[in-house]
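Asker: My questions are about this predicted structure, shown below with the sequence.
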Amino acid sequence: MEDKFIDLTVPGPTITPVSKPFWDALSQDEFVVQRCLDCTRWVFYPRNLCPHCWSNQLEWQQASGKARLKTWSIVHRPGHPAWQAVAPYVVAIVELEEGPSMMTHLLVDVKQKLDIGTPLELCLTKVNDRNMPFFRVVD
């Protein structure tokens, strides 16, 4: 299923100095998330300050790549025309095992029955020669 994304020519992510370590790790087939050294809570999306305790002591740490489904939507008409080549597709909010939530693509058939809490696993997927953090249902 992830093969359908490899030749897709779509705008890439906006990489900032704060998010660059995340994207660099993905390019090395690693999934890292920030963790606060003061309150020990995990943080996603990448940022300069911990949203829990306001500390600036955030460190990139290896994450498990495990998640649970929080909610999802089937996209039939993408916001950017280049995504039409793979529509319909499923976008979701997943809760990482470490705690934070993130928006992602689900590598599932749009007709597949999904439930809140469904276990998911990371599946790094090439889009425009860049690894993207997509998820699939755990078998």
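Answerer: Yep, it's here.
Asker: From now on I want contacts and neighbour counts done on CA atoms only, so please keep to that.
Answerer: OK.
Asker: Which residues are in contact with the residue lying closest to residue 87 once chain neighbours are set aside?
Answerer: Distances taken as Cα to Cα, 6 or more residues apart in numbering put residue 76 closest to residue 87, at 5.6 Å, once the chain neighbours are dropped. Residues in contact with residue 76 (Cα atoms under 8 Å, 6 or more residues apart in numbering) are 84, 87-89.
Asker: among those residues, who's most crowded?
Answerer: residue 89 (21 neighbours; other Cα atoms under 10 Å).
Asker: Let me see the contact set for residue 31.
Answerer: Contacts of residue 31 were listed using Cα under 8 Å, 6+ apart, and they are 22, 25, 62-65, 133.
Asker: List buried members of those residues by neighbour count.
Answerer: Burial by neighbour count, judged by 16 or more other Cα atoms under 10 Å, picks out 22, 25, 63, 65, 133 from the contacts of residue 31.
Asker: Just the ones in helices from the residues you listed, please.
Answerer: Among these, DSSP state H puts 22, 25 in helices.
Asker: And the contacts of residue 76, which is closest to residue 49?
Answerer: residue 89 (33.3 Å; Cα to Cα).
Asker: Residue 138 and residue 7: what is the separation?
Answerer: To residue 7, residue 138 is 25 Å away according to Cα to Cα, to the nearest Å.
Asker: let's bring in a second one:
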Amino acid sequence: MNEQSPTIPVPEPSAVSAPFWNATRERRLTMQRCGDCTRLVWYPRPFCPHCGGWNLRWEQLSGHGLIHAVSVHHRPALPALAERVPYAVVLVDLDEGARIMSNVFGGAPSIGDPVTVTWSALPDGRHLPIFERR
């Protein structure tokens, strides 16, 4: 019997989120920006949650930011994370002004630590954005 390693469940791309997931194939972090109010929009949506505008376009981000909040997990939330404990679930304030939830593996960061995006490969060629300390 051939047992497969457990994997992290990720959402299937929707019509709205497909550009984000396609960019992860090239390890590019992208977000929508509203052409009306100029604010970044995260998570992908069909309209701007800030002003209600429908004029959204995709923009590549630097992937640099600062840790806003940290929760360190010593027990894996999923079997696929069993080999990676302890790991941190973090909120990252990106340099461009948006906040994203992600992970930091390999030791807990502190609030205010500078981080940069790195990538965890998925079986289908997409990647999950995770962060590491700079």
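Answerer: Done, it's in. No experiment lies behind these values; they were computed from the predicted model shown.
Asker: ok, back up a step: how about the residue nearest to residue 87 of structure 1, what's its match in structure 2?
Answerer: In structure 2, the residue matched to residue 76 of structure 1 (TM-score structural alignment) is residue 74.
Asker: now do residue 99 of structure 1
Answerer: Per TM-score structural alignment, residue 99 of structure 1 is aligned with residue 97.
Asker: Okay, strands next: where are they in structure 2?
Answerer: 30-34, 40-41, 56-60, 64-73, 87-94, 99-105, 114-121, 127-133 (DSSP state E).
Asker: still on that earlier bit, so can I have CSV of the buried ones among the contacts of residue 31 of structure 1 showing distance to residue 40 of structure 1?
Answerer: Output for these, formatted as CSV (distance: Cα to Cα, whole Å):
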residue, distance to residue 40 of structure 1
22, 18
25, 21
63, 13
65, 18
133, 23
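Asker: Disregarding flanking residues, what is the spatial nearest neighbour of residue 106 of structure 2?
Answerer: Using Cα to Cα, 6+ apart, the closest residue to residue 106 of structure 2 is residue 87 (6.5 Å).
Asker: Kindly report the same for residue 124 of structure 1.
Answerer: residue 133 (5.1 Å).
Asker: what residue of structure 2 takes the place of that neighbour?
Answerer: Using TM-score structural alignment, residue 133 of structure 1 lines up with residue 129 in structure 2.
Asker: Against residue 94 of structure 2, how distant is the match of residue 76 of structure 1?
Answerer: Applying Cα to Cα to residue 74 of structure 2 and residue 94 of structure 2 gives a distance of 26 Å.
Asker: Just list the residues touching residue 134 of structure 2, thanks.
Answerer: Residue 134 of structure 2 sits in contact with 114-116, where contact means Cα under 8 Å, 6+ apart.
Asker: I meant residue 84 of structure 1, not that one.
Answerer: By Cα under 8 Å, 6+ apart, the contact set of residue 84 of structure 1 is 76-78.
Asker: Name the nearest of these relative to residue 114 of structure 1.
Answerer: For the contacts of residue 84 of structure 1, with residue 114 of structure 1 as the reference and Cα to Cα as the criterion, the closest is residue 76, at 17.3 Å.
Asker: Against residue 103 of structure 1, how distant is the closest one?
Answerer: Distance from residue 76 of structure 1 to residue 103 of structure 1, counting by Cα to Cα: 17 Å.
Asker: before we move on, back to that, which of the contacts of residue 76 of structure 1 still touch in structure 2?
Answerer: Counting by both residues aligned by TM-score structural alignment, their matches' Cα atoms under 8 Å, the contacts of residue 76 of structure 1 that remain in contact in structure 2 are 87-89.
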